[in-house]
Each structure stands twice: as C-alpha cells, then as structure tokens.
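> my questions concern the predicted model and sequence given below.
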Amino acid sequence: MSAPPATEPQVASSPKVNWPVPPPEGFSADDLDRIPDLPSHTELIDGSLVFVTPQKLFHWRVIRLLERRLAENLPEHLLVRGEMTVTIGPKQRPEPDVLVVRAESEESEDVGTYPPDAVLLAVEVVSPDSMVRDRERKPQIYAQAGIPHFWRVENDGGEPKVYVYELDPATRTYVARGIHEDRLKVSSPFEIDIDLTEMHRM
C-alpha cells in the first residue's frame, strides 16, 4: 500500500495576520522551510512553532561578545555560527543563540540547518519569555541529541552569568561544570578565556 501524499501546512487567514494551522500530528522540521512568511528565527519545539520576541540590548550584546571571542579562540576545524537551526528529529528544530559547529558540516553554501552531530556547543541566552524553554526543555533536547556542550547565560542584574554544562554520554543528560561571572575561562571544548564585562563595550 502506498503512503498518502504529503500535504502542505494550512494557513488560517484574518484581516491582519495569517497564522499557520498545525496538522493533527503537529508540524515537522521540514515545515519551517515550506510555510510562507514565517517570522525570522521561528523554532520548532515538540512539533509546535515558537515565535521569538524582539531582542533586548542585553541579549544582543551577549551574543555579539560570545560570537566574537569564540571565533578568536577556535581551532581551525571549528566555526562559530548564529541564527541557524539544528534539526533534531522530525519534531525538533531549535535555533540556539550561538553555535560552535564542525567546519566539515558546511560542504555547501546551501546549508540551512545543522544535524546534531555537527554541533559541539550550543548556547542559549535566557530571555523573560523563554525561561522555561532555555532552562529546561531545550537543554533536554540538546542532551538527548548528543550535543557535547551547553552554556546557559542569565541576566544577573545587567551582568552575564554563564552556566557551563557537559554531556554525560551514558545518561544523555548534562552535568554542571561551573558558573562564571566576570570571566569565562574553560579548557573544554577548547581553551576559552572571555572577559564577560566587555559586553558593555559591544
């Protein structure tokens, strides 16, 4: 018996906005490439679309600082990327704020998303509207996918506080490796030394 043809996601119309209507089984990772006019940085978490609110200045500054300083410390076989999704199975396509990926994963300019085995580090900068996702659900998804390193950055009175985690491959859960204020200095996944107070000069 042949499988039924794939159907395009439906869009509900109103005078002001068109809202994608999920199929009964939820959206799939591929739907992010097919649904027209999705807002920038839309993610797929557990089969549901997640729309991102406008960035606050803290969020923007931390991302720029980490992207710049990570790029300065990277081994040649790694790259820093932002605004790119990771496809983790059919129902998960999150977009970390910062990624460190293996350079070999970019064999083509047509790369639009990364597989989890291409990702060495995922970073989430927590926003008020994304606390539960960034603190709980997304780390679970990254760990279950086998991404070796995860950082969570919190706004601590206007200063960044970085929580560093490393994957326990036996349990597919993250183990806390430290909390960093003022300075982020670690030896894994590679030698990194970042003055976090520099964020205010971004």
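Now that the structure is in, tell me what you want to look at.
> alpha carbons only for contacts and neighbour counts from here, please
Will do.
> tell me the SS of the residue nearest the centre of the chain?
With distances taken as C-alpha atoms, centre = their mean, the residue of the chain nearest its centroid is residue 96 (1.2 Å). Secondary structure, DSSP: H, G, I helix; E, B strand; the rest coil: residue 96 is coil.
> show me the contacts for it.
Residue 96 makes contacts with 82-86, 122-124, as judged by C-alpha atoms under 8 Å, 6 or more residues apart in numbering.
> buried among those? Need that as a selection in PyMOL.
Buried members of the contacts of residue 96, defined by 16 or more other C-alpha atoms under 10 Å, are picked up in PyMOL with:
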select buried, resi 82+84+85+86+122+123+124
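> going by distance to residue 185, which of the contacts of residue 96 wins?
residue 123 (15.4 Å; C-alpha to C-alpha).
> so the closest one touches residue 98, yeah?
Yes: using C-alpha atoms under 8 Å, residue 123 is in contact with residue 98, at 5.0 Å.
> how many residues are close by residue 160?
Here the number of neighbours of residue 160 (other C-alpha atoms under 10 Å) works out to 23.
> would you mark the buried spots in the one helix or strand it maps to?
Using DSSP states H and E, residue 160 sits within strand 159-168. Neighbour-count burial for strand 159-168, counted by 16+ other C-alpha under 10 Å, picks out 159-167.
> distance to residue 36 added to these, as JSON lines?
Shown next, in JSON lines, are the buried residues of strand 159-168 (distance: C-alpha to C-alpha, whole Å):
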{"residue": "159", "distance to residue 36": "38"}
{"residue": "160", "distance to residue 36": "36"}
{"residue": "161", "distance to residue 36": "37"}
{"residue": "162", "distance to residue 36": "36"}
{"residue": "163", "distance to residue 36": "36"}
{"residue": "164", "distance to residue 36": "37"}
{"residue": "165", "distance to residue 36": "36"}
{"residue": "166", "distance to residue 36": "37"}
{"residue": "167", "distance to residue 36": "36"}
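> okay, one more to line up with it:
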Amino acid sequence: MPAESFDVLGWFNEGWTARMALDLLPENNGPRVEVLDGCVVVTPSGCLDRRTVQRELGYLLKQAAHRVGMWPYHEVNVISGDDLFIPDVAILRLSGGGQTAMDIHHAVLLGEIVSPGNRRKDIIDRPREYAAVGVPFFLRVDLRNRVPTIALYELTEGEYRPVAAAAAGTRFVMREPFEFSIDPADLLGEEAAPDESAEAE
C-alpha cells in the first residue's frame, strides 16, 4: 500500500480515525480533510472573501494572543479522540511548532468562518462538538451578504453563551481570553483598487 495517497480512501471499509488520516493521507494546500464519526470529510477551499477574512483575522489575532502568551493558528489539525478537526482559527495554550497536529485540550478558543454551503456545520454542529470536549471559547464570523459579523461565545455549563458580538460598522470588543477589538468591516480588507482606465487617460 503506497503511503500518503488519496487512493487509500477507497481501500478501507471500516471507520477512519484522526491518526489514520494523518498517517495515510497526503499533506496538501487544497481541500480541507477532516474526520468525523469515522468518516473522512473533504471540503474544497472557500471563496475569496472567506480566505481574505481568515488571513486578516489570523494576522490581527496573532498580535493580541502573543501578548498574553497564547499561540494562534489557522487551519491547524486538531485531534479530538478519533476525530480530526481543522478549525479556521485556533488559539492554543502552547506552541505547535514542529507538530503535525495538536490535541483539542490545548485549545483556548476555536473559531469558524461560516461558509454558505456549510452553515449548519459552522453554526450548529462544530460549536456543539467543541463544547462537548470543553473548549472554553468559540468565535464565529459570518459573511452573509458580504456584511461581516463576529460573535464570541463562552462555555458555560456545557453550552456556549454569547458574550460579545458586532456587525460591520460597529466595534467588536472582547476581554477574554485576551483583549481584542475590531470593526468587522475591516476583515474584508477592501480598499479601492486603482482605476487603470482612468490612469490611462
């Protein structure tokens, strides 16, 4: 059996585990490959807006998290038992340097950028899964109608309860697990591009 080939997906009838996926499937910069309840879930790369928000948010969170000794990542492999998650945003208690994956119990905050085709996963399923294993905070960014909103939830008695939220044009402010604020509109990073036709004139 050749190692690290997607062909292996057709060779197993039994359920998959996070460790099997990490050992047998190739690393890639394209589709996201996760494992949930024994099934491999492959998700194509998101739209340009989603990737822009992920880049901008990751950059800004990195500065804020490092000030309090936490480690921010985006699209990091997170192992939860036999499941393998790849959240859009992960704030960890320790560095993942040199690692392929991190245990979910190192996560202080996990976040998802809602995709139009995966709204149920990002709004209902994924936070429920993170809450079940005790991740203290969940962050959600929604880009519906290209109007970014951010909401932060804190785990209380086994469920996430909202503690801060804001839409584009207002200020999102959070105090825990570290101080961070932003106008969600800034996440799209849209500045007027030069009008080439005007320059030609």
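Okay, I see it. It should be emphasised that the depicted structure is a prediction, and the values quoted were computed from it without experimental measurement.
> give me the TM-score for this pair.
Put the two chains on top of each other and the TM-score (TM-score structural alignment, normalised by the length of structure 2) is 0.81; 184 aligned residues with a C-alpha RMSD of 2.4 Å.
> how about the strands in structure 1?
For structure 1, applying DSSP state E gives strands covering 10-13, 18-21, 43-45, 48-50, 78-81, 85-86, 98-102, 113-114, 119-125, 149-156, 159-168, 173-181, 183-186, 192-195.
> please name whichever of these is nearest to residue 65 of structure 1.
The nearest among the strands of structure 1, by C-alpha to C-alpha, is strand 192-195 at 8.6 Å.
> quick one: list the elements packing against the closest one.
helix 57-73, strand 183-186 (3 or more C-alpha pairs under 8 Å, 6 or more residues apart in numbering; DSSP states H and E).
> save those as a markdown table, and put in distance to residue 48 of structure 1 and mean neighbour count too.
A markdown table is the format used below for those (distance: least, C-alpha to C-alpha, whole Å; neighbours: other C-alpha atoms under 10 Å):
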| stretch | distance to residue 48 of structure 1 | mean neighbour count |
| --- | --- | --- |
| helix 57-73 | 24 | 17 |
| strand 183-186 | 34 | 16 |
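> residue 92 of structure 1 is nearest to which of the ones you listed?
helix 57-73 (22.5 Å).
> in structure 2, which residues correspond to that closest one?
On structure 2, the counterpart of helix 57-73 of structure 1 by TM-score structural alignment is residues 48-64.
> circling back: now the strands of structure 1 as TSV including distance to residue 140 of structure 1?
What follows is these, written out as TSV (distance: least, C-alpha to C-alpha, whole Å):
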stretch	distance to residue 140 of structure 1
strand 10-13	30
strand 18-21	26
strand 43-45	11
strand 48-50	16
strand 78-81	21
strand 85-86	14
strand 98-102	16
strand 113-114	18
strand 119-125	12
strand 149-156	10
strand 159-168	11
strand 173-181	7
strand 183-186	22
strand 192-195	24
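> in contact with the equivalent of residue 139 of structure 1 over in structure 2, which residues?
Matched by TM-score structural alignment, residue 139 of structure 1 corresponds to residue 127 in structure 2. Shown in contact with residue 127 of structure 2 (C-alpha under 8 Å, 6+ apart): 138, 160.
> if you set the cut-off to 6 Å instead, what comes out?
By C-alpha atoms under 6 Å, 6 or more residues apart in numbering, the contact set of residue 127 of structure 2 is empty.
> any figure for the gap between it and residue 158 of structure 2?
Per C-alpha to C-alpha, to the nearest Å, residue 127 of structure 2 is found 11 Å from residue 158 of structure 2.
> same question for residue 43 of structure 2.
28 Å.
> what's the answer for residue 118 of structure 2, then?
Relative to residue 158 of structure 2, and taking C-alpha to C-alpha, residue 118 of structure 2 is found at 24 Å.
> so what's the closest residue to residue 40 of structure 2 other than its chain neighbours up against?
Excluding its sequence neighbours, the residue lying closest to residue 40 of structure 2 (C-alpha to C-alpha, 6 or more residues apart in numbering) is residue 34, at 5.8 Å. When contacts are counted by C-alpha under 6 Å, 6+ apart, residue 34 of structure 2 touches 40-41, 84-85.
> can you tell me which of these is nearest residue 134 of structure 2?
For residue 134 of structure 2, the nearest member of the contacts of residue 34 of structure 2 is residue 85. The distance, counting by C-alpha to C-alpha, is 14.6 Å.
> you'd agree that closest one is up against residue 78?
Yes: at 5.1 Å, residue 85 of structure 2 counts as touching residue 78 under the criterion of C-alpha atoms under 6 Å.
> can you list residues touching both of these two?
With C-alpha under 6 Å, 6+ apart, residue 85 of structure 2 and residue 78 have no common neighbours.
> picking that back up, which one of the strands of structure 1 lies closest to residue 32 of structure 1?
Nearest to residue 32 of structure 1 among the strands of structure 1 is strand 43-45 (7.7 Å), distances taken as C-alpha to C-alpha.
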